[in-house]
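Peer 1: 3D, please:
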Amino acid sequence: MAWFKRTQKGIQTPTEDKKDVPKGLWYKSPTGKIVESKELEQNYYVSPEDDYHVRIGSEEYFEILFDDNKFKELDKNLTSKDPLKFEDSKKYVDRLKEAQKKTGLKDAVRTAVGKSKGKDLVVACMDFRFIGGSMGSVVGEKIARAAAYALEHKTPFMMISKSGGARMMEAAYSLMQLAKTSAKLAQLDDAKIPYISLCTDPTTGGTTASFAMLGDINISEPGALIGFAGPRVVRDTTGKELPEGFQSAEFVQEHGFLDFISHRKNLKDNVNKYIDLILNQHLR
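Peer 2: Okay, here's the model as predicted:
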């Protein structure tokens, strides 16, 4: 039974001295491609081999869009209450505290103003890490206030959506945000102030049913899931098999709901080209 015995002594490291690979050093894309986290960051959080756009949040988008990552955050300390005293398996107030502690965010959207290619730009960006990017009263209020700031200062407004839809713990209060944000965006339209909507993975539910599809120009990142109900719900409701690529950004663009799809590395250039075009400024 000699083959069960070690015949030569190799490197023998005591168990207590072994080192694990630090978490976050590598990233594995859904197609199995492995990329070093630092390389991923330098490539705009896009896997270089398969072009997979990794989900990112407001911190990363602000860094991509604002010159030298300089911006002023708007309504920074606005937080949700619990008007319905919602209780399920866990109290809503406890969920909020847990999400705030885990993410370092106050709620599922951050809004800011800064320079992008030398021009003022107001950006509202959703964070999926905060209760699935769900849209509660604070999310709607911050988006409405950001649009109001853009209206007052005659500054282009950009919305980056990443959401599972309405926040069930706020029920009707959540649904009211669809009307509120849509009304404020209508005021931007009346004032001829550009509104750019960027749909990222995923953009679903009440977000899609309101501000995400109301842009003067609607754009997306490659491969993003965009729809109202999820594919499984649609399939079970209709009783039919769905076409290949259903609700992907490419499918949605083919059916006329998107103007174009932008690779993340070109996002800043493409957004500013559109702003220059609509405002009849010199293209950079």
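
Peer 1: CA atoms for contacts and neighbours, from now on please.
Peer 2: Fine.

Peer 1: Three-state assignment for the nearest residue to residue 217 once chain neighbours are set aside, please.
Peer 2: Distances taken as Cα to Cα, 6 or more residues apart in numbering place residue 196 nearest to residue 217, at 5.4 Å, with adjacent residues excluded. Three-state assignment for residue 196 (DSSP: H, G, I helix; E, B strand; the rest coil): strand.

Peer 1: Proceed likewise with the subsequent sequence, for comparison:
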Amino acid sequence: MNWITNYVRPKISSLLAPREVPENLWIKCPETGEMVFHKDLEANQWVIPSSGHHMRITAKERLKHFFDDGAFEEIEFAKVPLDPLKFRDERRYTERLKDAKAKTGLEDSVLVATGAIDALPIVAAVQDFSFMGGSLGMAAGEAIVTACERAVAERRPLVLFAGSGGARMQEGILSLMQLPRTTVAVQLVKEAGLPYIVVLTNPTTGGVTASYAMLGDVHIAEPGALIGFAGPRVIEQTIREKLPEGFQRSEYLMEHGMVDMVVHRHELKGTIANLLKLLTKTPASAVARTPATSAKKPVPAIIDNEDEPVAEAAQ
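Peer 2: Below is the predicted model of the structure:
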């Protein structure tokens, strides 16, 4: 055995060989082009420190930063048919769903959970854009309905983080039926006298803005979020005019009365906690003593996908 050939040379080669660097080790700021170390970005809740640009964040990470001590309990919702229309374009819809579930670890684009912010028990629903663009399908609609039902049952405020590209085309009319279903569910929360706060994240577009995302008691937007029904390019091509600078962005919409306030991600928890205390008339000193009790009233039934009233409303 040649010691130099078999031992020394491989050691030297390993030291001099180029090392592979993970692609996601550094993340580029879309606004300034600055490269930010991903660990620093993650620790800063995915907000670029220098420019303040808000990157997209997963549903679980958002809830971890939002709830007290990062503790929350996920709420399961009823199962729905996976591919009711047997839809296929370049790939089968079932294959796309399988990939999205493996990528995100979620059952669909909406995650519902219970927890507390500043010791105030609430129900929260978060749309995850990384799951097929946060699109609204039957499962996502069922999750929103479940969140509303749980809020009414446990007499808790409801906070919803909207982030979606719109309705899910692979489910056709069944996706559009979720607009009236979720609208009815939100109305039940309002009739129960419970606060409903919506946080609009980047982007919130399409059918989501035509239903539950625009029905909140208070609408909060993250800085720079794109919010609207159709995108700016589609609108420009339709009206054949140049849109104003920043059109459909959070700041522009707040100036024109579509959004109540624009709040930095680091300040969302404190802002929402203060709003909920005001809306529930809960003294700050009494929040910690407020128990998360079960329902005092029966939960109103939510109409199902196959009910005729929903089909009529969707037409």
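
Peer 1: Report the contact partners of the residue nearest to residue 217 of the first structure.
Peer 2: Residue 196 of the first structure sits next to 156-159, 215-219, 271 when contact means Cα atoms under 8 Å, 6 or more residues apart in numbering.

Peer 1: and the residues you listed, which are buried?
Peer 2: By neighbour count, with 16 or more other Cα atoms under 10 Å, the contacts of residue 196 of the first structure hold 156-159, 215-219, 271 as buried.

Peer 1: and residue 218 of the first structure, helix, strand or coil?
Peer 2: With three-state DSSP as the criterion, residue 218 of the first structure reads strand.

Peer 1: what's the spacing between it and residue 39 of the first structure?
Peer 2: As judged by Cα to Cα, to the nearest Å, residue 218 of the first structure and residue 39 of the first structure stand 29 Å apart.

Peer 1: and the residue nearest the centre of the first structure, what element?
Peer 2: In the first structure, the centroid-proximal residue (Cα atoms, centre = their mean) is residue 162; its distance is 3.4 Å. In the assignment (DSSP states H and E), residue 162 of the first structure maps to strand 157-163.

Peer 1: Repeat that for residue 233 of the first structure.
Peer 2: Using DSSP H and E, residue 233 of the first structure falls in helix 231-238.

Peer 1: Measure the mean distance from the helix or strand that that helix is followed by to the second structure post-superposition.
Peer 2: Counting by DSSP H and E, the next helix or strand C-terminal to helix 231-238 of the first structure is helix 249-254. Comparison of helix 249-254 of the first structure with the second structure after fitting gives an average deviation of 0.9 Å (mean Cα distance after the TM-score superposition for the first structure).

Peer 1: Just give me the mean distance for the next helix or strand after helix 249-254 of the first structure relative to the second structure.
Peer 2: Remark: after helix 249-254 of the first structure, the chain's next helix or strand is strand 260-261, criterion DSSP H and E. For strand 260-261 of the first structure, the mean deviation from the second structure after alignment is 0.4 Å (mean Cα distance after the TM-score superposition for the first structure).

Peer 1: from the chain's centre, how far out does strand 260-261 of the first structure sit?
Peer 2: Relative to its chain's centre, strand 260-261 of the first structure lies at 16 Å (Cα atoms, centre = their mean, to the nearest Å).

Peer 1: same deal with stretch 171-185 of the first structure?
Peer 2: Worked out by Cα atoms, centre = their mean, stretch 171-185 of the first structure lies 19 Å from the chain centre.

Peer 1: Please identify the buried residues of it?
Peer 2: Result for stretch 171-185 of the first structure [16+ other Cα under 10 Å]: buried residues 173-175, 177-178, 180-182, 184-185.

Peer 1: Where in the second structure does that stretch align, residue-wise?
Peer 2: Alignment of stretch 171-185 of the first structure against the second structure: residues 172-186, by TM-score structural alignment.

Peer 1: which other residues reach that stretch?
Peer 2: 85, 136-138, 141, 144-145, 148-149, 167-169, 196, 207-208, 210-212, 215, 302-305, 310-311, 313-314.

Peer 1: Narrow these to those in helices?
Peer 2: Of the contacts of stretch 172-186 of the second structure, the ones assigned to helices by DSSP state H are 138, 141, 144-145, 148-149, 310-311, 313-314.

Peer 1: from those residues, which single one is nearest residue 283 of the second structure?
Peer 2: Among these, residue 148 lies closest to residue 283 of the second structure (Cα to Cα), at 24.6 Å.

Peer 1: do you know how far the closest one is from residue 114 of the second structure?
Peer 2: For residue 148 of the second structure relative to residue 114 of the second structure (Cα to Cα), the value is 12 Å.

Peer 1: where's the residue nearest to residue 217 of the first structure relative to residue 95 of the first structure, distance?
Peer 2: According to Cα to Cα, residue 196 of the first structure and residue 95 of the first structure sit 32 Å apart.

Peer 1: Please apply the same query to residue 155 of the first structure.
Peer 2: Distance of residue 155 of the first structure to residue 95 of the first structure, computed by Cα to Cα: 35 Å.

Peer 1: Comparing these two, which shows the higher neighbour count?
Peer 2: Neighbour tally, residue 155 of the first structure and residue 95, criterion other Cα atoms under 10 Å: the higher count belongs to residue 155, 20 against 14.
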